[in-house]
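*Asks:* Sequence plus the predicted model coming up.
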Amino acid sequence: MAAHKNRLASESSPYLLQHAHNPVAWYPWGAEALDLARREDKPILLSIGYAACHWCHVMERESFEDEAIARHMNDLFVNIKVDREERPDLDHIYQLVVQLMGRSGGWPLTVFLTPDQRPFFAGTYFPPKDALGMPGFPKVLDKIADAFRNRRDDVEQQAQEITEAIERAQRAPARAAGVAAPASSDLLRRASRQLLARLDPRHGGIGSRPKFPNTMALDVLLRRGVLESDRVAAEGVELTLDRMRDGGIWDHLRGGFHRYSTDERWLVPHFEKMLYDNALLLRLYADGFRAFKKPIYAETAREIVGYLFAEMRDPEGGFYASQDADSEGREGKFFVWTLEQLRDAVGEDQLAYDMARLVFGISEEGNFEDSGATVLSQHRTLEQAAAVIDDGAGGGPSTHLDRCRDALARARVAMLAARDARPRPARDDKVLASWNGLLIGALADAGRALDEPAWVDAAARAFALLERKLLRGGRVGRYLKDGAPAGANREHGGSGAAVGDVRPGFLDDQAYLGNAALDLYEATSDPRYVDVARAIADAMIAHHWDEAAPGFFFTPDDGDALIARTQDIYDQAAPSAASMAALLCLRLSEIADERYLSPAERQLDVLAPTALENAFGLGQTVCVLDRLTRGAVTVVVVGEAGSASAAELTREAFKVYLPNRAIVLVDPARPESAAAVEVVAEGKPARPDGAVAYACRGRTCSAPVTTAADLKALLA
């Protein structure tokens, strides 16, 4: 028997380190734990979560820190703790077990495995005692251990059936013979009809409670609304963007979005803040500004970036993974307000007090659980609040409104300073390649859309960090911790082969960062980024492509041998890796080399039937299919890099909402600029008196234009 010793203290994952002092004999996933389970023929208790997860913290406090429950776990099981952000391959596989058993997935994920890693029972959070219709965790442990000892044949049969179901569930069904790919004219209409049937017409968003941003679904509706003039789809997106910004899911003091709302009104959030949500919403609000021209959307984008720069940036330029929901052992305590706390923050500034109280809805009774505290929201507009206040200072209505506006600004500054003095939620300081890729692309694109060159610079700096420390031979590692590569396939984690000093990550790392390189190319016109994107795509095809499916596997061919090799075709909180891999190849085929078209087309051909049946689950695939079937518009600017005329034309191209778009620069004095985009560079002469622009779809291009106004008209 192995000694009951917790083995997490030497891990790099902040989530695993949170559990390093539990009395549970936790192991990280790897050969030591798996060999022990086989050797002693003991079932495995696999617990998966992440550092910012509120219910993970609850289960830790209630069960994993309890000496009696820990002894029970240690006696009956080999206990393995996994950070789902570090090992999404394991989470993909074992999250399906709960869903196959007819329940909703989530975290903490609790899965029971045979010694050869096959799952036979799973759940999420279990209370320490029977409660709310759920069995207590000790009772679950006893029943599972008893079944493994005394009904082993039944356990083995269930494990085999679940494993086979996992393999089937993660493969897109083959298209029936003779069924053609959807035409572009029908694709968005069919997808939007499904999504609009689930849209909340009062509060926006998809479904009721809990309510997530679901940015991929909103991207589909925005495309349909703008590109195909569907007023209902456009209004659904606009309503959602407005209500999310007004609600408590938005941080009204610092900026940035919390993970989701526990109610249908976006009022009371689950308070953790995730990098991927804010990256995706940054791009969505920038696109919303392009489409609807509402200044509040540009302001929202700027405040998202302000939050990320202030609280989530690594000293070397990367961005951290998440901020916790909890502080001082309570969810949301850092973010909520009482009237007494408001008074302490603003002091004797009565107008600031009244404006904050009315605008943010701070009340004596509160709106957060039974705490008497208030989650801030846009309870009233500035004008509505000013209308009910008489500050006694005289002057006309506009002067009064100005005083109220200044008072609200003073209140926000004072409240933020007071909040910053509170004990802060923990921060998961992993710099994940995949999520940084999402943000780098969003910063580059939104920075050009909103004329914020510092954002593009920040994107380039973050990319340089990942390129320097995680990119080897075109393969992207999983993450950095304390400035060093860590994560997937570490020495205790399995068979993954290292490339230099970095062990390759997963498909999302490759696909997200490859697309980010192309976003940076468009934002900077530096052709080197196209070369990097091609190197990533080449390695991705070499190590993740499955000719038999055909399609991209989530794990590389030299990664850990698990019970199933999944494909990650469904969007979760972030877009599916398979759809983003197809997008990378498709974008490269449009500007750099047409040989990348084949893997893109073949992956999308496999995904298309499922996407048409389930636009909510495959929203990103719908968007990439739209790009393939509709065709991208490539804006080719020919002129001197850095010249005023070239800058004017590219600036105009970035202002237009045109999601299936590429912007390339060909500088006649720099042959490498044409070589990087050889598919579209040929046959477009320069002019001696300034830059010109062409709008191309496929091989067909417009006549050259020389002014921003002419280009705007052309793109419209």
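*Replies:* That came through fine.

*Asks:* Only C-alpha atoms from now on, for both contacts and neighbour counts.
*Replies:* OK.

*Asks:* what about stretch 43-63, how long is it end to end?
*Replies:* 19 Å (CA to CA, to the nearest Å).

*Asks:* now that stretch: how far from the chain's centre is it?
*Replies:* Stretch 43-63 sits 21 Å away from the centroid of its parent chain (CA atoms, centre = their mean, to the nearest Å).

*Asks:* Check which residues of it are buried.
*Replies:* 43-60, 63 (16 or more other CA atoms under 10 Å).

*Asks:* Using the three-state scheme, assign F126.
*Replies:* Following DSSP: H, G, I helix; E, B strand; the rest coil, F126 is assigned to coil.

*Asks:* can you map out the strands along the stretch 351-500 of the chain?
*Replies:* Taking DSSP state E, counting those that start in this stretch, the strands of the stretch 351-500 of the chain run over residues 427-428, 431-432, 471-472, 475-476, 479-481, 484-486.

*Asks:* I'd like those written out as a markdown table, with distance to E67 and mean neighbour count added.
*Replies:* Converted to a markdown table, those look like this (distance: least, CA to CA, whole Å; neighbours: other CA atoms under 10 Å):
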| stretch | distance to E67 | mean neighbour count |
| --- | --- | --- |
| strand 427-428 | 27 | 20 |
| strand 431-432 | 34 | 28 |
| strand 471-472 | 44 | 23 |
| strand 475-476 | 41 | 28 |
| strand 479-481 | 31 | 23 |
| strand 484-486 | 31 | 21 |
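
*Asks:* then this one, side by side with the first:
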Amino acid sequence: MDPSTQQFQNRLRAEKSPYLLLHGGNPVDWFPWGDEAFAKAKREQKPIFLSIGYATCHWCHVMAHESFEDADIARLLNDTFVCVKVDREERPDIDSLYMAVCQMLTGSGGWPLTILMTPDKAPFFAGTYFPKTSRFGRIGMIDLIPQVRHLWAHEREKALQTAQHILETLQTYHIKSAGSPENAPQADFALLNRAGHELTERFDRKYGGFSSAPKFPSPHTLMLLLRQWKRNGHAPLLGMIEQTLQAMRRGGIYDHLGFGFHRYSTDERWLLPHFEKMLYDQALLVLAYLEVYQATKKPEYAQTAREIFTYVLRDMTDPSGGLYSAEDADSEGVEGKFYVWSVEELRALLDAEDAEFALTLFSFEEAGNFYEQSTGQKTGENIIHLRQPLPNQECERFERIRQRLLETRKGRVHPLKDDKILTDWNGLMIAALAKGGQVLNEPIYTAAAERAAEFIFSTVSLPDGRLLHRYRDGEAAIAGHLDDYAFIIWGVIELYEATFEPKHLERALTLNQQVQAHFRDAAGGGYFLSANDAEPLPLRQKEGYDGAIPSGNSVMMLNLLRLARLTGHSEFETDAERLFRAFSGMAAQNPTAFAFLLTAADFALSPSHEIVIVGDIDAMETKQMLAALRAEFLPNAVILFRPANQDAPEILRLAPFIEPYQCITSKTTAYVCRNFACNLPVTELAELLKQLTAIS
């Protein structure tokens, strides 16, 4: 909805977040999170109605239309509460805390997230979506608000005691779950193998994936399994990974016309997606497809990665180089309308022969294969998907049809694009683009990664080098969280290995210093979500489990291990071990929830591979050696490059241990070390390949 068409205005009209701006014309007297709202609540002795969501959240739009755009509900809200709106993507610290409250009180969570709390930010009630009127056992806003008003007016002490109890319980759980790193279990292969066993037990052998409906891509789970396959050569593990990636690529969860993946599948077959597209999903899925391409050499995985990059660079890249956050599921108020087709539309657009070919290929039904989730009724429209791989001889024909349908689709009303640029999600895509540049030998991807990184460091950072979290419409704001630092470090490490420009490695080390200074939990190990000088919340959280994206702590563990191997600073490995033990107790109870932490543990436990190339970066023999390295799946390797034509190259300042490494007989030379023991240097590609075979 366009806020400018509404007669109301509230304080959200001055915000930058597309989600908050969507509510800027609500009759609800919304405040953004900040001192003004809490001061008003204290002054008027009102509770806070906190609503958290994001721009591409379908049920957030539903609740907004039902309740927040309704004058009667707005009047009740304004009379009873001080109302605060938060974009969860702008403030993951606020969202994480109050989502933990909701999960503790209700056993589940999701968005929109609804929290009632005191003027001191202490929650006493939590839930997700509430309809306008009560139905099917779910209380409606029109009944809930008067009950809360009565409670606050006549039994306020009860609400305050509830709030205090919630915070004390949450604090106790937080301390207990964090445990003590000194007494926590150490990393071992038994824990990694148990995670693999549990995933194998959960694997859907018919459709792929590791759950029934709904099905999420969870690429970091696939990356963990791929490392277990690499370690033990157990073929069924690779089979599960490939079946899942192939099923997703053929399913309706993939946009076969414009490319890129939708958020998740609402059914077990990967057919009916929740249609929003998130930048982080594209980044993590690219990394999974690239790794499986390295492991199998099957071109279909490289092709999928290229197509995702096509989507991101075409539709999700700002002229400045930064990367947008998401695209909505809805257009014209209907989820999926932009993406679905009727049989009649295809017959009208294509000649008779191509139309019948496409209808059969896409398994279109006259009644449609797309149905309303709320009613289960088919809509007469179809989601494009493939039941079988596309035959090679039909690729050219398919491409002609795809272009025709894509061109037609461009004329439809497009879903909302959330064009804010988030530092953490940009970090993930920088890592993916840089890895794609290496594996696919495509300089365009590396260049895009460098542009995005330069944008973050030049525009979404403070003069002292600390990161900000969000940029939009000319404004960079909100202090960076752990994920911002962890994911950007990941991205610039990949950029170093893609370009061998020392500035990228130096930036990783500088950001790591910021993490140690402002996020480190000196007592318990690991890192807090928010900095030590950030706005205080009722609880400072520290998370290790994965959600839709890996946790900042898990990524930091892998960052520390890679930086230790790249620079020779062993203290980083000590930090990584302490971090792991901060979460290892919880990981031992539920290992699959800590997939990326275990991926980092695999790096620490498996034989390490440090590879140093010495030579001229532009020489053909150097390029051939690097191409050979990048073609292999070497998840526990780091690669350094020392220029042979410089007396004191900058890299020696960052990685002084490679100073003795020299060219032999003026030829590009590779030094391959495995598990802290080095082979003899080689100058011939055949010898390097032989050593890589031994590693593999």
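*Replies:* Arrived safely, thanks for sending. Predicted model only: the values in this text are computed from it and were never measured.

*Asks:* Columns distance to D710 of structure 1 on top of the strands of the stretch 351-500 of structure 1, output as TSV?
*Replies:* Output for these, formatted as TSV (distance: least, CA to CA, whole Å):
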stretch	distance to D710 of structure 1
strand 427-428	48
strand 431-432	42
strand 471-472	41
strand 475-476	41
strand 479-481	45
strand 484-486	48
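
*Asks:* Out of those strands, which is closest to A181 of structure 1?
*Replies:* Minimum separation from A181 of structure 1 across the strands of the stretch 351-500 of structure 1 (CA to CA) falls at strand 475-476, 31.8 Å.

*Asks:* so that closest one aligns onto which residues of structure 2?
*Replies:* Mapped onto structure 2 using TM-score structural alignment, strand 475-476 of structure 1 covers residues 466-467.

*Asks:* Narrow the buried residues of stretch 43-63 of structure 1 to those in helices?
*Replies:* 54-59 (DSSP state H).

*Asks:* Pick the one among these closest to P108 of structure 1.
*Replies:* C56 (5.0 Å).

*Asks:* Centroid-nearest residue for structure 1?
*Replies:* In structure 1, the residue lying closest to the centroid (CA atoms, centre = their mean) is Y276, at 2.8 Å.

*Asks:* residue in structure 2 matching that one?
*Replies:* By TM-score structural alignment, Y276 of structure 1 lines up with Y280.

*Asks:* Quick check: that match is in a helix.
*Replies:* Yes - counting by three-state DSSP, Y280 of structure 2 is part of a helix.

*Asks:* Kindly reformat the ones in helices among the buried residues of stretch 43-63 of structure 1 as a markdown table containing distance to P550 of structure 1.
*Replies:* Listed next are those as a markdown table, based on distance: CA to CA, whole Å:
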| residue | distance to P550 of structure 1 |
| --- | --- |
| H54 | 39 |
| W55 | 38 |
| C56 | 37 |
| H57 | 40 |
| V58 | 42 |
| M59 | 41 |
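
*Asks:* What's the local residue count around P115 of structure 1?
*Replies:* The number of residues packed near P115 of structure 1 is 21, by other CA atoms under 10 Å.

*Asks:* What distance do you get for it to V140 of structure 1?
*Replies:* In terms of CA to CA, P115 of structure 1 sits 18 Å off from V140 of structure 1.

*Asks:* Ok, V692 of structure 1 next?
*Replies:* Distance from V692 of structure 1 to V140 of structure 1, by CA to CA: 70 Å.

*Asks:* rewinding a little: and the residue lying closest to the residue nearest to the centre of structure 1 once chain neighbours are set aside, what is it in contact with?
*Replies:* Closest residue in space to Y276 of structure 1, ignoring its immediate chain neighbours: W435 at 5.4 Å, by CA to CA, 6 or more residues apart in numbering. By CA atoms under 8 Å, 6 or more residues apart in numbering, W435 of structure 1 lies in contact with 275-276, 279, 321, 509, 512.

*Asks:* One more: A288 of structure 2?
*Replies:* 219-220, 222-223.

*Asks:* before we move on, which element is it in?
*Replies:* helix 279-296 (DSSP states H and E).

*Asks:* and what of I489 of structure 2?
*Replies:* In this assignment (DSSP H and E), I489 of structure 2 forms part of helix 482-499.

*Asks:* Which part of structure 1 matches that helix?
*Replies:* With TM-score structural alignment as the criterion, helix 482-499 of structure 2 aligns to 507-524.

*Asks:* Over to stretch 318-333 of structure 2?
*Replies:* Matched against structure 1 by TM-score structural alignment, stretch 318-333 of structure 2 falls on residues 314-329.

*Asks:* List the buried residues for the matching stretch?
*Replies:* Within stretch 314-329 of structure 1, judged by 16+ other CA under 10 Å, the buried ones are 314, 317-327.

*Asks:* For the alignment partner in structure 1 of H256 of structure 2, give me its contacts.
*Replies:* Superposed on structure 1 with TM-score structural alignment, H256 of structure 2 falls opposite H252. H252 of structure 1 makes contacts with 376-377, as judged by CA under 8 Å, 6+ apart.
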